[in-house]
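Visitor: Next come a sequence and a model predicted from it.
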Amino acid sequence: MLDQFQPFMHDFIDKIVDVEADGNCGYQSVAGLLGMGEDSWSMVRYHLLKELGKFSEDYSRLFGGMERFEELRMSLHVDGLTKVTTDKWIDITDMGHVIASRYNAKPWPTPYISRMQYGKSFVMFKRDYVDINDD
């Protein structure tokens, strides 16, 4: 049934990245869409880990406490040699905030922006964006 909608949906999508489903596929997609190359999934995980560490107070409030913050932080740690388990898969609902902030994703889809603005009304961030080259 989903196949019948794919041609219609493709008219509204700017770029499609087809990645291997290996547990890192969410991070491969982010890397591919940023033009870093799908093999840069570990760099994306590293950038997001640094982002969480740099603004841990902001994110822990946004995610409702340190427990959820730590779950997301730990989900970014993989060794690359073992199979990635489901607890390491990308959770775009929460990690999307981190991705948007780290990579300054201004052209984010409207529903996502409205959720971000709603969340920002409860949490005071120290900045609105992060430069992609900022380490």
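Guide: Great, that's in hand.
Visitor: contacts, neighbours, all on C-alpha from now
Guide: Fine.
Visitor: Show me what the helix of greatest length in the chain is packed against.
Guide: The helix that spans the most residues within the chain, counting by DSSP state H, is helix 41-54. Counting contacts by 3 or more CA pairs under 8 Å, 6 or more residues apart in numbering; DSSP states H and E, helix 41-54 is packed against helix 25-33, helix 92-102.
Visitor: Which secondary structure element is home to Glu71?
Guide: helix 66-75 (DSSP states H and E).
Visitor: by how many degrees do that helix and helix 41-54 diverge?
Guide: Interaxial angle of helix 66-75 relative to helix 41-54 (axes from the mean of the first three to the mean of the last three CA atoms, to 10 degrees): 150 degrees.
Visitor: which other helices and strands contact helix 66-75?
Guide: Using 3+ CA pairs under 8 Å, 6+ apart: helix 66-75 touches helix 56-62.
Visitor: Pull out the buried residues from the helix it packs on.
Guide: Ser56, Asp58, Tyr59, Ser60, Arg61, Leu62 (16 or more other CA atoms under 10 Å).
Visitor: Check it against this one:
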Amino acid sequence: MAQASAGQGLQTRRVLVVEDEFFIADDIRIALDSAGAEVVGPVATCDEALALIHEQSGRIDLGVLDINLGGELCFPAAEVLARAGVPFIFTTGYQEAMLPPRFRHVTVWEKPFDPLSLVRSLPAVIARQEG
């Protein structure tokens, strides 16, 4: 029963997951599914993320973006989401200090993290954007 309330406020929300580590992406997907969210992706590259953002234009409510995707940074996808007014968070195995100044306000989850805890935090991210 605790899992059902893990991401209260995510029901029917469409969440883009951009993560190049299969098991991490799958854990996030499972946690989001259990919270009632609809997962867009997951995808493992910035190009795939940009294609999904374009394809799903106006139908993504939130993004969970790994900063480093096999040596490629996801900042172009983050910029497109920001311009569209879509809230997002970053996940990373690196220090938060590597963020460009324009993204220093974005919530960062440092790996390793508990996917359920991450999902529990997402309704607040949406609420800040909508509030």
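Guide: Noted; the coordinates are in hand. None of the values given here were measured: they were computed from a predicted structure.
Visitor: TM-score for these two?
Guide: Taking TM-score structural alignment, normalised by the length of the second structure as the basis, the two superposed chains have a TM-score of 0.28; 66 aligned residues with a CA RMSD of 4.8 Å.
Visitor: circling back to that earlier point, so which of the helices and strands packed on helix 41-54 of the first structure comes closest to Arg73 of the first structure?
Guide: Across these, Arg73 of the first structure has its closest neighbour in helix 92-102 (9.6 Å, CA to CA).
Visitor: from the buried residues of helix 56-62 of the first structure, which single one is nearest Gly32 of the first structure?
Guide: Once CA to CA is applied, the member of those that ends up nearest Gly32 of the first structure is Tyr59, at 25.0 Å.
Visitor: how near is the closest one to Met9 of the first structure?
Guide: Counting by CA to CA, to the nearest Å, the gap between Tyr59 of the first structure and Met9 of the first structure amounts to 33 Å.
Visitor: Now do the strand or helix carrying Gln129 of the second structure: which elements does it pack against?
Guide: Using DSSP H and E, Gln129 of the second structure sits in helix 115-130. On a contact count with 3+ CA pairs under 8 Å, 6+ apart, helix 115-130 of the second structure meets helix 22-34.
Visitor: Sketch out the helices for the second structure, chain order is fine.
Guide: 22-34, 46-55, 75-83, 115-130.
Visitor: now the helices and strands packed on helix 41-54 of the first structure in JSON lines, with mean neighbour count and distance to Glu71 of the first structure?
Guide: Output for those, formatted as JSON lines (neighbours: other CA atoms under 10 Å; distance: least, CA to CA, whole Å):
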{"stretch": "helix 25-33", "mean neighbour count": "20", "distance to Glu71 of the first structure": "17"}
{"stretch": "helix 92-102", "mean neighbour count": "17", "distance to Glu71 of the first structure": "11"}
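Visitor: Nearest approach to Pro111 of the first structure belongs to which of the ones you listed?
Guide: The nearest among these, by CA to CA, is helix 92-102 at 11.8 Å.
Visitor: Quick one: list the elements packing against that closest one.
Guide: By 3+ CA pairs under 8 Å, 6+ apart, helix 92-102 of the first structure packs against helix 41-54.
Visitor: what angle do the helix it packs on and helix 25-33 make?
Guide: Going by the same axes, to 10 degrees, helix 41-54 of the first structure makes 100 degrees with helix 25-33.
Visitor: want to throw the helices of the second structure into a markdown table with mean neighbour count and distance to Leu16 of the second structure?
Guide: Below are the helices of the second structure laid out as a markdown table (neighbours: other CA under 10 Å; distance: least, CA to CA, whole Å):
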| stretch | mean neighbour count | distance to Leu16 of the second structure |
| --- | --- | --- |
| helix 22-34 | 18 | 10 |
| helix 46-55 | 17 | 8 |
| helix 75-83 | 16 | 10 |
| helix 115-130 | 16 | 12 |
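Visitor: For Leu69 of the second structure, find the nearest of those.
Guide: helix 46-55 (7.3 Å).
Visitor: what's in contact with the closest one?
Guide: 18, 40-41, 43, 60, 69, 72-74, 76-77, 80-81 (CA atoms under 8 Å, 6 or more residues apart in numbering).
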